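Student: 3D, please:
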Amino acid sequence: MQLYNTLSAKERAALIKEAGKERLTISFYQYAHIGNTSIFRNHLFIHWDALEVLGRIYVAHEGINAQLSVPADNFDAFKGHLDSISFLQGVRLNIAIEQDNMSFLKLKIKVRHKIVADGLNDASFDVTNKGVHVNAVEFNQLIEDPDTVLVDMRNHYESEIGHFKNAITPDVDTFRDSLDIIENDLADHKEDKKLVMYCTGGIRCEKASAYYKHKGFKQVYQLEGGIIEYARQVENLQLENKFKGKNFVFDHRRGERISEDVIANCHQCGEPCDEHVNCANEACHLLFIQCASCADKMNDCCSDACKTVHELPFEEQKVLRRGKTVSNKIFKKGRSEVLKFKK
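Tutor: Okay, the predicted model is just below:
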């Protein structure tokens, strides 16, 4: 039985367009003990492929982390399948604020060592001793308290386009990098301050809150459901929105607008802009912020060198890419020296 995706993104996009079905973009996670991760992974693929689910899902012995899209008319069947799995019954689903039928174009379910790369030795502390979960109402009240320290647990390229007012936004490339930096910076306030954390959908804060309690922080809180659920509650309950800008998301949309504020700048000309793009040169593919004017001028590329390569015939580009890797450059999102106005 075929247990892997065989269609290209282009082929899948054409099928989605032809089908004309509305799709829902969804994310969820759950920490749980999974014995045989390969069997569980294959079980998910068989059922979800039949439901036309597309997305990026990580399975590990510690649980599951999923970002995906599903046809709206298959949602009930998809939810029913989740509820048939004991540890996923009733799991909170973060449904995107802004929908896009092309948010995912392949179904990729991968077995990983961890569902979030945190670099922590989980055996060294109690991962179940987590911080207090707070909803949007409680969160808004907490972050106005002068005894609160609000920390963004995301990476620099995420917080650059949007964050809560007065939040500490560590200038880091990875979640793991932020853990020690935050602990060191707040070392003098482990007893007297309320440590309040947030991230995209809540998964990073689940582990971080337990880690910081282990490190001696006495009052630890986390925004339940992350920015995605916060935005939903703000809209449904007509609350004051304390998030400024866009929420970076890990699919083809790259961002959801939470407020009309544009707090970032084009990395090439410095004009206000918060649109992330990938360099059109396939040998680069750098993630950076680019305005429409620079996109037109630079032919969707990050530099003159990449523009020159991108304008070559496709076969010549393939020859130049042969034997080379760009993973490190992609990883250093927005850090390239060719970007004059990078953060």
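Student: for the rest of this, base every contact and every neighbour count on C-alpha atoms.
Tutor: Will do.
Student: so Asn247 is in which element?
Tutor: For Asn247, the host element (DSSP states H and E) is strand 243-248.
Student: need the strands for the stretch 201-343 of the chain, in chain order.
Tutor: 219-223, 243-248, 255-257, 276-278, 287-289 (DSSP state E, counting those that start in this stretch).
Student: could I get these as TSV with mean neighbour count?
Tutor: Listed next are the strands of the stretch 201-343 of the chain as TSV, based on neighbours: other C-alpha atoms under 10 Å:
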stretch	mean neighbour count
strand 219-223	23
strand 243-248	23
strand 255-257	19
strand 276-278	20
strand 287-289	26
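Student: of all the ones you listed, which one is nearest Ser69?
Tutor: Ser69 lies closest to strand 255-257 among those, at 15.2 Å (C-alpha to C-alpha).
Student: elements contacting the closest one?
Tutor: Of the remaining helices and strands, those touching strand 255-257 by 3 or more C-alpha pairs under 8 Å, 6 or more residues apart in numbering; DSSP states H and E are strand 243-248.
Student: and the strand it packs on, how far from the chain's centre?
Tutor: 12 Å (C-alpha atoms, centre = their mean, to the nearest Å).
Student: need the contact partners of that strand.
Tutor: Residues from elsewhere that reach strand 243-248 (C-alpha atoms under 8 Å, 6 or more residues apart in numbering): 158-159, 161-165, 200, 227-228, 254-263, 274.
Student: let's see this one next, to set against the first:
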Amino acid sequence: MQLYNKLSAKEREQLIDEAGEERLTISFYTYAKIGNPQLFRNHLFVAWDQMQVLGRIYVAHEGINAQLSVPAKGFNAFKNFLDQIYFLENVRLNIAIEQYNKSFLKLKVKVRDKIVADGLNDDTFDVRNKGVHVDADQFNELIEDPNTVLVDMRNHYESEIGHFKNAVTPDVDTFRESLDIIENDLKDHKEDKNLVMYCTGGIRCEKASAYYKHKGFKNVFQLNGGIIEYTRQVNEKGLENKFLGKNFVFDERRAEKISDEVIAKCHQCGKACDTHVNCANDACHLLFIQCDECAQKMDDCCSDHCKEIIQLPYEEQKKLRAGKHNSNKIFKKGRSPVLKYKV
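Tutor: Take a look at the predicted model:
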């Protein structure tokens, strides 16, 4: 029984091109008690591999967090499969605003301690006691209330290219960092202000809202379905769009355009730009914002050093990387002394 990928990303990309069929990029999550995450993980992999589903999925005792690419013609079969799992029946599926057939090139289903790394001890508070879910219309009304504090629960590199008007955007690298910072900044307004939160698809706010209620915040609200669902409702209902810029996404697209505003700048020259790239030097791989002119000038690299490295023969580059463990530090988003214009 096949439980892991056997095709490389390049091989899968070729198959997608040859098939010439449309695919849908979808995300969903749910908190549920899963007794045996490894068994559930294997069940999902076997079924979804047969359906040609690709993506990144995290499974834990507390639930599932999934970002997927599904063949459009197989969407109904995929939905029927989910509906046969009692805690996934009629789960909200966030369908991407901008579709790209190669948003994912492998199927990765991983067992984790948490479906989102929040650093919280869930035994210390009731994770079911969540904030009030609001739709796009209610959200627009709430954030215009002078009694509201609107907080972006995402990381700095996400909010840098797009966020809601007047939102507090913590300068953090991880979700877990933002929790204590926000609580401390708003400690004097636990009873007299509306705490309204949003994130990409809603999952971070699910846990954060319960945590803040546990911490004494009286009026806690969260944008149901996050920015993705908000955009869908705005487009369908003709509502005013209060989001500025792009919504960062965690697949090959890197972002979805929500409005025409460009609120970020190239990290190398300072020109208005909101295009994220990864440094072409595989030993660096830094995620940063780069305009077309700098990309051409720097050969898609973040620094002169990396530019020199990629000029070497590939085998020499491999030798330089040999024996060196690439920790998560090489994936620091937009944090590097080589970048002149950064948050």
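Student: please state their TM-score.
Tutor: For these two chains in superposition, a TM-score of 0.99 is obtained (TM-score structural alignment, normalised by the length of structure 1); 343 aligned residues with a C-alpha RMSD of 0.6 Å.
Student: quick one on the thing from earlier: which bit of structure 2 covers the strand holding Asn247 of structure 1?
Tutor: Taken onto structure 2 by TM-score structural alignment, strand 243-248 of structure 1 occupies residues 243-248 there.
Student: what mean distance separates the matching stretch from the matching residues in structure 1?
Tutor: Following superposition, stretch 243-248 of structure 2 is found to deviate from structure 1 by 0.2 Å on average (mean C-alpha distance after the TM-score superposition for structure 1).
Student: which residues does stretch 180-200 of structure 1 contact?
Tutor: So stretch 180-200 of structure 1 is contacted by 142-143, 147-154, 170, 205, 209, 212, 216-223, 225-228, 247-249 (C-alpha under 8 Å, 6+ apart).
Student: restrict those residues to the buried ones and give me that as a PyMOL selection.
Tutor: Of these, the buried ones can be selected in PyMOL as follows, counting by 16 or more other C-alpha atoms under 10 Å:
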select buried, resi 142+143+148+149+150+151+152+153+154+170+205+209+212+217+218+219+220+221+222+223+225+226+227+228+247+248+249
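Student: which residues in the stretch 151-300 of structure 1 form helices?
Tutor: 156-159, 175-185, 203-214, 226-237, 292-298 (DSSP state H, counting those that start in this stretch).
Student: out of those helices, nearest to Ala66 of structure 1?
Tutor: helix 203-214 (10.4 Å).
Student: mean shift between that closest one and structure 2?
Tutor: Averaged out, helix 203-214 of structure 1 is 0.1 Å away (mean C-alpha distance after the TM-score superposition for structure 1).
Student: mean shift between the top helix by length along structure 1 and structure 2?
Tutor: Under DSSP state H, the helix in structure 1 containing the largest number of residues is helix 37-50. In the superposition with structure 2, the average deviation recorded for helix 37-50 of structure 1 is 0.5 Å (mean C-alpha distance after the TM-score superposition for structure 1).
Student: quick one: that helix to chain centroid distance?
Tutor: The answer for helix 37-50 of structure 1 is 22 Å, by C-alpha atoms, centre = their mean.
Student: ok, residues contacting it?
Tutor: Outside helix 37-50 of structure 1, the residues touching it (C-alpha under 8 Å, 6+ apart) are 3-4, 34, 59-61, 78, 81, 107, 109-111.
Student: which part of structure 2 matches it?
Tutor: Taking TM-score structural alignment, helix 37-50 of structure 1 hits residues 37-50 over in structure 2.
Student: all strands of the stretch 51-200 of structure 2, in order?
Tutor: So, for the stretch 51-200 of structure 2 - with DSSP E, counting those that start in this stretch - the strands run 54-60, 63-71, 94-95, 107-111, 132-134, 148-152, 162-164, 194-198.
Student: the fifth one against structure 1, how far on average?
Tutor: In the superposition with structure 1, the aligned residues lie an average of 0.1 Å away from strand 132-134 of structure 2, counting by mean C-alpha distance after the TM-score superposition for structure 1.
Student: what's that strand packed up against?
Tutor: strand 219-223.
Student: check what contacts the strand it packs on and list those residues.
Tutor: 131-136, 139, 190-191, 193-199, 202, 205-206, 209, 212-213, 230.
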